[in-house]
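**Student:** here are the coordinates; sequence isn't available:
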């Protein structure tokens, strides 16, 4: 096993133990998507031009994409907490690969996200959602979901390492809940105003949402949408690769350099 893989796995274990010791935060992050599914599906669903069960079927892939994007907030908060409490400085003195610490955090986040996916999908089935695709489609959908979460977590880690304080990171992280609202996660984009539709359709969350809907057989791909939504799988892969390529090296560099 390479040094990076070994060190990253060890530090992933450290991150998982840390999460286990914060049960309140863990419960909150795991139950929020379920709460939103029930709230949006039964309260806001009556205001959308779809029957209730049809809207909830439409909503589940959108909430999955929004959950993946939530990696920005969790990655930012955890990285900022370690940075401003001196934990990162202590980790930096260890004889481990410089990429191992942020990589371990991103890997641990994937494990926690995957565990939280199970109860969310069970509730989704209970409210009427069904996966209509094939087994390969299911594997592809899961892979896209985890890849986008991994990419967003790296973005969050970079922002957390660059933050001036835990409070600033918390405030900026909370602001990221706006991102799914400017996408196709909760509503179709076809009836949005011209400029707003353009913004929504070029939002990476929209590409991932559309890919998950298409792979699960819940909604067709819009024919007249912007390129990332018209080719959602390719668009999701492109957005995820771009985010990782930009954020991961910068996060490692920032971690190596430290604050200042």
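**Tutor:** Cool, got the structure. Treat the numbers as computed from the prediction; the structure is a model and nothing was measured.
**Student:** every contact and neighbour count from this point should use C-alpha atoms.
**Tutor:** Fine.
**Student:** quick one: residue 211 from residue 4, how far?
**Tutor:** Distance of residue 211 to residue 4, given as Cα to Cα, to the nearest Å: 32 Å.
**Student:** neighbour count winner among those two?
**Tutor:** residue 211 (31 against 17; other Cα atoms under 10 Å).
**Student:** by contact count, what packs against the host helix or strand of residue 67?
**Tutor:** Assigned by DSSP states H and E, residue 67 belongs to helix 52-69. Applying 3 or more Cα pairs under 8 Å, 6 or more residues apart in numbering; DSSP states H and E, one finds that helix 52-69 makes contact with helix 23-42, helix 100-126, helix 135-162, helix 204-215.
**Student:** okay, buried residues for it please.
**Tutor:** Going by neighbour count (16 or more other Cα atoms under 10 Å), the buried part of helix 52-69 is 52, 54-69.
**Student:** hang on, the earlier thing: for the helices and strands packed on helix 52-69, give me CSV that also has distance to residue 233.
**Tutor:** Below are the helices and strands packed on helix 52-69 laid out as CSV (distance: least, Cα to Cα, whole Å):
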stretch, distance to residue 233
helix 23-42, 23
helix 100-126, 20
helix 135-162, 8
helix 204-215, 5
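**Student:** please work out which of those helices is packed deepest.
**Tutor:** Across the helices and strands packed on helix 52-69, averaging neighbours per residue (mean count of other Cα atoms under 10 Å) puts helix 204-215 on top, at a mean of 29.
**Student:** A further structure is provided below for comparison with the first:
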């Protein structure tokens, strides 16, 4: 006698809550798998922390007294100005890891095994980017502790500080979709790592992350002021209360409204590159 004939509840299938529910569940399963793999290879997380910590120490103590911020060359003022840029650089450099991870899964045939399963097409990529987001959040926590040790402080209250970190993580998540597209496009993890970093260096250095943009040549200054990376850095500084008293805010719209500019840029990047990455995944599976 079947379950229905006995009057018991009908069995629940994977699609009982519709395609959206299945996509969410599949994405969480893939994210859990990637997080477990990260825990089993802790050196990846450790090495990922070394570079931003080195940047904090080098920029704070080597360049801190040589760079003028708001008319002041006080190293303490520069450290507070610097940290939003270091945070933003850290979350965006995670892009290379996302691309290399997906390229490695492609190279080992794991993606092909996922394709053979009855799961949502975008879940593999969404799960991977969510796992990278968790790793990035943990990295930010450690980096914030190091920043406090070297003298960084927030001055606008805890809610705004949390909002600043949320914007940074949103930018990191947006850029992880760029990494996912790169990982699906190249053939090897090594190529994904190189391809994920080569465009990040000009993006992060032609910005307001490490020096004020008003000292740049005109063309570079305009690029820096409309750079999505700069918008998030400026928004984080504003929310952390780390803008110097006499810091000249550029007249470009993203610098005048950095929080809105950061949100708009991040959402546009997520929508655009997620669409391209999922389309690439589907075409490769065809």
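**Tutor:** Cool, got the structure. Keep in mind the model is a prediction, meaning the values are calculated, not measured.
**Student:** any idea what the TM-score comes out to?
**Tutor:** Remark: TM-score between the superposed chains equals 0.94 [TM-score structural alignment, normalised by the length of the first structure]; 260 aligned residues with a Cα RMSD of 1.7 Å.
**Student:** contact partners for the residue most central in space within the second structure?
**Tutor:** By Cα atoms, centre = their mean, the second structure has its centre lying nearest to residue 172, at 1.1 Å. Residue 172 of the second structure makes contacts with 88, 91-92, 94-95, 133, 136, as judged by Cα atoms under 8 Å, 6 or more residues apart in numbering.
**Student:** map residue 257 of the second structure across to the first structure for me.
**Tutor:** Residue correspondence to the first structure (TM-score structural alignment): residue 257 of the second structure is matched to residue 231.
**Student:** can you tell me which residues contact its match?
**Tutor:** For residue 231 of the first structure, the contact set (Cα under 8 Å, 6+ apart) comprises 207, 221.
**Student:** what's residue 108 of the second structure aligned with over in the first structure?
**Tutor:** Match for residue 108 of the second structure (TM-score structural alignment): residue 85.
**Student:** to clarify, my last question referred to residue 136 of the second structure.
**Tutor:** By TM-score structural alignment, residue 136 of the second structure lines up with residue 113.
**Student:** and what of residue 207 of the second structure?
**Tutor:** Using TM-score structural alignment, residue 207 of the second structure pairs with residue 183 in the first structure.
**Student:** how many neighbours does that match have?
**Tutor:** 26.
**Student:** excluding chain neighbours, what is closest to it?
**Tutor:** residue 200 (4.3 Å; Cα to Cα, 6 or more residues apart in numbering).
**Student:** same check, this time on residue 282 of the second structure
**Tutor:** residue 121 (7.0 Å).
**Student:** please apply the same query to residue 160 of the second structure.
**Tutor:** residue 239 (5.1 Å).
**Student:** ok, back up a step: tell me the two of the contacts of residue 172 of the second structure that are most distant?
**Tutor:** The span of the contacts of residue 172 of the second structure, defined through Cα to Cα, is set by 88 and 133 at 13.3 Å.
**Student:** does the residue nearest to residue 160 of the second structure touch residue 156 like I think?
**Tutor:** Yes: counting by Cα atoms under 8 Å, residue 156 is a contact partner of residue 239 of the second structure at 6.4 Å.
**Student:** picking that back up, can you tell me how far the match of residue 108 of the second structure sits from residue 122 of the first structure?
**Tutor:** To residue 122 of the first structure, residue 85 of the first structure is 38 Å away according to Cα to Cα.
**Student:** what lines up with residue 191 of the second structure in the first structure?
**Tutor:** Per TM-score structural alignment, residue 191 of the second structure is aligned with residue 168.
**Student:** residues contacting the helix or strand harbouring its match, please?
**Tutor:** According to DSSP H and E, residue 168 of the first structure maps onto helix 166-175. Contact with helix 166-175 of the first structure is made by 72-74, 76-77, 80-81, 84, 159-160, 163, as judged by Cα under 8 Å, 6+ apart.
**Student:** in helices, which of the residues you listed appear?
**Tutor:** Counting by DSSP state H, the part of the contacts of helix 166-175 of the first structure found in helices is 72-74, 76-77, 80-81, 84, 159-160.
**Student:** residue 160 of the second structure matches what in the first structure?
**Tutor:** Residue 160 of the second structure maps onto residue 137 in the first structure, by TM-score structural alignment.
**Student:** the next helix or strand along the chain from the helix holding residue 168 of the first structure vs the second structure - mean distance after superposition?
**Tutor:** Sequence-wise, the next helix or strand downstream of helix 166-175 of the first structure (DSSP H and E) is helix 178-181. For helix 178-181 of the first structure, the mean deviation from the second structure after alignment is 1.9 Å (mean Cα distance after the TM-score superposition for the first structure).
**Student:** mind reading off the mean deviation between the helix or strand following helix 178-181 of the first structure and the second structure?
**Tutor:** Using DSSP H and E, the helix or strand that follows helix 178-181 of the first structure in sequence is helix 194-201. Here the mean offset of helix 194-201 of the first structure against the second structure after fitting is 0.9 Å, by mean Cα distance after the TM-score superposition for the first structure.
**Student:** how near is residue 148 of the first structure to residue 246 of the first structure?
**Tutor:** Counting by Cα to Cα, the gap from residue 148 of the first structure to residue 246 of the first structure is 14 Å.
**Student:** one step back: what residues are up against the residue nearest to residue 160 of the second structure?
**Tutor:** Contacts of residue 239 of the second structure (Cα under 8 Å, 6+ apart): 156, 160-161, 163-164.
**Student:** residue 21 of the second structure: which element?
**Tutor:** Using DSSP H and E, residue 21 of the second structure sits within helix 18-40.
**Student:** re earlier: aligned partner of the residue nearest to the centre of the second structure in the first structure?
**Tutor:** Here residue 172 of the second structure is matched to residue 149 in the first structure, going by TM-score structural alignment.
**Student:** leaving out chain neighbours, which residue sits closest to that match?
**Tutor:** Per Cα to Cα, 6+ apart, closest to residue 149 of the first structure is residue 68, 4.1 Å.
**Student:** what's the match for the one you found in the second structure?
**Tutor:** Under the alignment (TM-score structural alignment), residue 68 of the first structure maps onto residue 91.
**Student:** likewise for residue 43 of the first structure?
**Tutor:** Under TM-score structural alignment, residue 43 of the first structure pairs with residue 62 in the second structure.
**Student:** near residue 31 of the second structure, how many other residues are there?
**Tutor:** 24.
**Student:** what's the match for it in the first structure?
**Tutor:** Using TM-score structural alignment, residue 31 of the second structure sits opposite residue 12 in the first structure.
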